[in-house]
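> no sequence for this one, just the structure:
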């Protein structure tokens, strides 16, 4: 199972939100590229980036910070937030991003997801953010009546590289991930599922790994707070 250290970007800084609320942001650093370099030095094999402002604006906002990270680090990075048209997808992939994460448009324009996945094999992931089993969009600000499993299954034949599943009520709360829901989703689809939201201790990572079906886990606040030692976690997941 791959561990993805998270760098959430707001106003050019590294932050973590509590349950997706922009006003409940904790700033962990004003040099995202330096933070990314620390994660890489600790041994991570991927980075998970989120343009929080972009998710609300519907277009890239923290582009300079993302490009600084890509320039400084050699490990692959995936990015979500504000990527809602083919031009933006092409732009990011041409600048060295390994994978784009499409969230809001997966609900609003699923044909674009399919088109992008065909055009860029292995480079398009779907981000499914949910509250109580229902998908939320536009930076988690709008809730839909679409069920998580239904949305995921609709992309089974699309060729997407992964599904990043976030339980919003767990995100940033340091209360543990929703393992049951994540495992159920992973068993419902053949697309690799990456868990996000609430991963706050080593035991969470081990529990996710031990399901045998979850492909990856994203952690942010726990790495910044020191609740999870990244190097030790990576070693444990490799063993």
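Arrived safely. Please read all numbers here as calculations on a predicted model, not as lab measurements.
> Going by C-alpha atoms from here, please, whenever you check contacts or count neighbours.
Noted.
> what about the residue lying closest to residue 237 once chain neighbours are set aside, distance to residue 132?
Nearest residue to residue 237, sequence neighbours excluded (Cα to Cα, 6 or more residues apart in numbering): residue 1, at 6.5 Å. Look at residue 1 and residue 132: by Cα to Cα, to the nearest Å, they are 25 Å apart.
> So if I had to pick from those two, which one is more boxed in?
residue 1 (18 against 11; other Cα atoms under 10 Å).
> List the contacts of the more buried one.
By Cα atoms under 8 Å, 6 or more residues apart in numbering, residue 1 lies in contact with 209, 214, 215, 216, 217, 237, 238.
> how about the strands in this structure?
2-10, 13-18, 21-29, 47-51, 77-80, 99-102, 124-131, 134-137, 142-147, 162-167, 193-196, 216-219 (DSSP state E).
> out of these, which comes closest to residue 205?
strand 216-219 (7.2 Å; Cα to Cα).
> Make sure residue 192 is actually in contact with residue 159.
No. With contact defined as Cα atoms under 8 Å, residue 192 does not reach residue 159; the gap is 11.0 Å.
> where's residue 37 relative to residue 47, distance?
10 Å.
> Show me which of the two is the more surrounded one.
More neighbours surround residue 47 than the other of residue 37 and residue 47, with 23 against 18 (other Cα under 10 Å).
> wait, what's in contact with residue 138?
Contacts of residue 138 (Cα under 8 Å, 6+ apart): 55, 56, 58, 104.
> what does residue 102 give?
80, 81, 83, 84, 113, 124, 125, 126, 127.
> Can you give me the distance of it to residue 237?
Applying Cα to Cα to residue 102 and residue 237 gives a distance of 27 Å.
> swap in residue 12?
From residue 12 to residue 237 the distance is 31 Å (Cα to Cα).
> try this one next to it:
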């Protein structure tokens, strides 16, 4: 079970949003590389990075900050936000990313995702962001007609490394993960699922150790880590001590 600390980038700074609203950004660190080093020193094995400006623009807008993070840490990094072409995928993987997260393009062009999985095995994750049970795209600014499980099943057998499922209605407001929807998704597909959006406290960390959550690859934490509601050492020790084979 992996706990992924989140670095969300807006204007080159490390921020957190509430409910996906760009004008609700709180700056937690003006130096993302410093934040990346801090997470590595705390013992986190991965970093989850999102180019928020890029998600809205459809192209990289915080590329220099991401490259600085890659230079600053040896931890594997997964990146999402505005990556929508083969050229962008290839360029980022050549810079040292462990995984590229494809979100909007997974809805707009699922064949591109399947081909990317074929060309870059183990390097492609799909980000499914949902609002009211429907998939949202374009940096969460638009809703689609697709259901979460409906979209996820399109990629069964394609070689997707993980699905990162975010409940936008819970993101950044410390409301707790939507366990029902997240575990239902994990049970519906064979692709590993990472929970995102709302992880709020050590109670949520303990919830990750329950038998039904063993299906998950892990969870992403942002605001709760920055605000001190989750103690990194305690959380990581708990997840290590209760790790079990996936169901």
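Alright, I've got the coordinates. Here the structure is a predicted model, which means the values were calculated and not measured.
> picking that back up, who wins for neighbours among the contacts of residue 138 of structure 1?
Most surrounded of the contacts of residue 138 of structure 1: other Cα under 10 Å gives residue 104, at 27 neighbours.
> Is it correct that it is in contact with residue 85?
No. Checked against Cα under 8 Å, the pair residue 104 of structure 1 and residue 85 is beyond contact range at 10.8 Å.
> What is the nearest of the contacts of residue 138 of structure 1 to residue 178 of structure 1?
Minimum separation from residue 178 of structure 1 among the contacts of residue 138 of structure 1 (Cα to Cα) is found for residue 104, which lies at 21.3 Å.
> residues contacting the closest one?
84, 136, 137, 138.
> Show me which pair in the residues you listed is furthest apart.
84 and 136 (15.2 Å).
> what's the neighbour count on residue 180 of structure 2?
Residue 180 of structure 2 has 8 nearby residues by other Cα under 10 Å.
> Just give me the match in structure 1 for it.
Aligned counterpart of residue 180 of structure 2 in structure 1: residue 180 (TM-score structural alignment).
> same thing with residue 232 of structure 2?
Match for residue 232 of structure 2 (TM-score structural alignment): residue 230.
> ok, residue 175 of structure 2 touching residue 199?
Yes. Counting by Cα under 8 Å, residue 199 is a contact partner of residue 175 of structure 2 at 7.1 Å.
> who has more neighbours, these two?
It is residue 199, of residue 175 of structure 2 and residue 199, that has more neighbours when counted by other Cα under 10 Å, with 28 against 14.
> Now do the same contact list for that one.
Counted by Cα under 8 Å, 6+ apart, residue 199 of structure 2 has contacts 174, 175, 176, 177, 219, 220, 221, 222, 224.
> cutoff 7 Å now
By Cα atoms under 7 Å, 6 or more residues apart in numbering, the contact set of residue 199 of structure 2 is 174, 176, 177, 221, 224.
> and if you look at residue 176 of structure 2?
Contacts of residue 176 of structure 2 by Cα under 7 Å, 6+ apart are 170, 198, 199, 200, 204.
> In helices only, show me those residues.
residue 204 (DSSP state H).
> Of the contacts of residue 176 of structure 2, select the buried ones using a ChimeraX command.
Of the contacts of residue 176 of structure 2, the buried ones can be selected in ChimeraX as follows, counting by 16 or more other Cα atoms under 10 Å:
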select :170,198,199,200,204
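> Now do the contacts for the closest residue to residue 159 of structure 2 other than its chain neighbours.
Excluding its sequence neighbours, the residue lying closest to residue 159 of structure 2 (Cα to Cα, 6+ apart) is residue 117, at 5.6 Å. The neighbours of residue 117 of structure 2, taking Cα under 7 Å, 6+ apart as the test, are 124, 158, 159, 160.
> Identify the residues contacting the third one.
Looking back up the chat, that one is residue 159 of structure 2. Contacts of residue 159 of structure 2 (Cα under 7 Å, 6+ apart): 117, 121, 122.
> Also the first one?
When contacts are counted by Cα under 7 Å, 6+ apart, residue 124 of structure 2 is found next to 99, 100, 101, 117, 160, 161.
> Got a ChimeraX select line for the buried ones in those residues?
In ChimeraX, a selection of the buried entries from the contacts of residue 124 of structure 2 looks like this (16+ other Cα under 10 Å):
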select :99,100,101,117,160,161
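> The contacts of residue 124 of structure 2 into CSV, with extra columns for distance to residue 29 of structure 2?
Output for the contacts of residue 124 of structure 2, formatted as CSV (distance: Cα to Cα, whole Å):
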residue, distance to residue 29 of structure 2
99, 24
100, 23
101, 23
117, 34
160, 32
161, 30
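> one step back: which two of the contacts of residue 138 of structure 1 have the greatest separation?
56 and 104 (10.2 Å).
> before we move on, the earlier item: ChimeraX command for the buried members of the contacts of residue 199 of structure 2?
Buried members of the contacts of residue 199 of structure 2 can be picked out in ChimeraX with the line below, counting by 16+ other Cα under 10 Å:
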select :174,176,177,221,224
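> For the contacts of residue 199 of structure 2, name the two members farthest from one another.
177 and 224 (11.9 Å).
> And the contacts of residue 159 of structure 2, which is closest to residue 149 of structure 2?
residue 117 (19.3 Å).
> ok, the closest one to residue 12 of structure 2 distance?
29 Å.
> And residue 232 of structure 2, by the same measure?
From residue 232 of structure 2 to residue 12 of structure 2 the distance is 24 Å (Cα to Cα).
> Please apply the same query to residue 158 of structure 2.
34 Å.
> These two: who's more crowded?
Higher neighbour count among residue 158 of structure 2 and residue 12: residue 12, with 20 against 17, using other Cα under 10 Å.
> Identify the residues contacting that one.
Contacts of residue 12 of structure 2 (Cα under 7 Å, 6+ apart): 62, 65.
> Next one: it from residue 62 of structure 2, what distance?
6 Å.
> how far out from the middle of the chain is stretch 90-110 of structure 2?
Put simply, stretch 90-110 of structure 2 sits 12 Å off its chain's centre (Cα atoms, centre = their mean, to the nearest Å).
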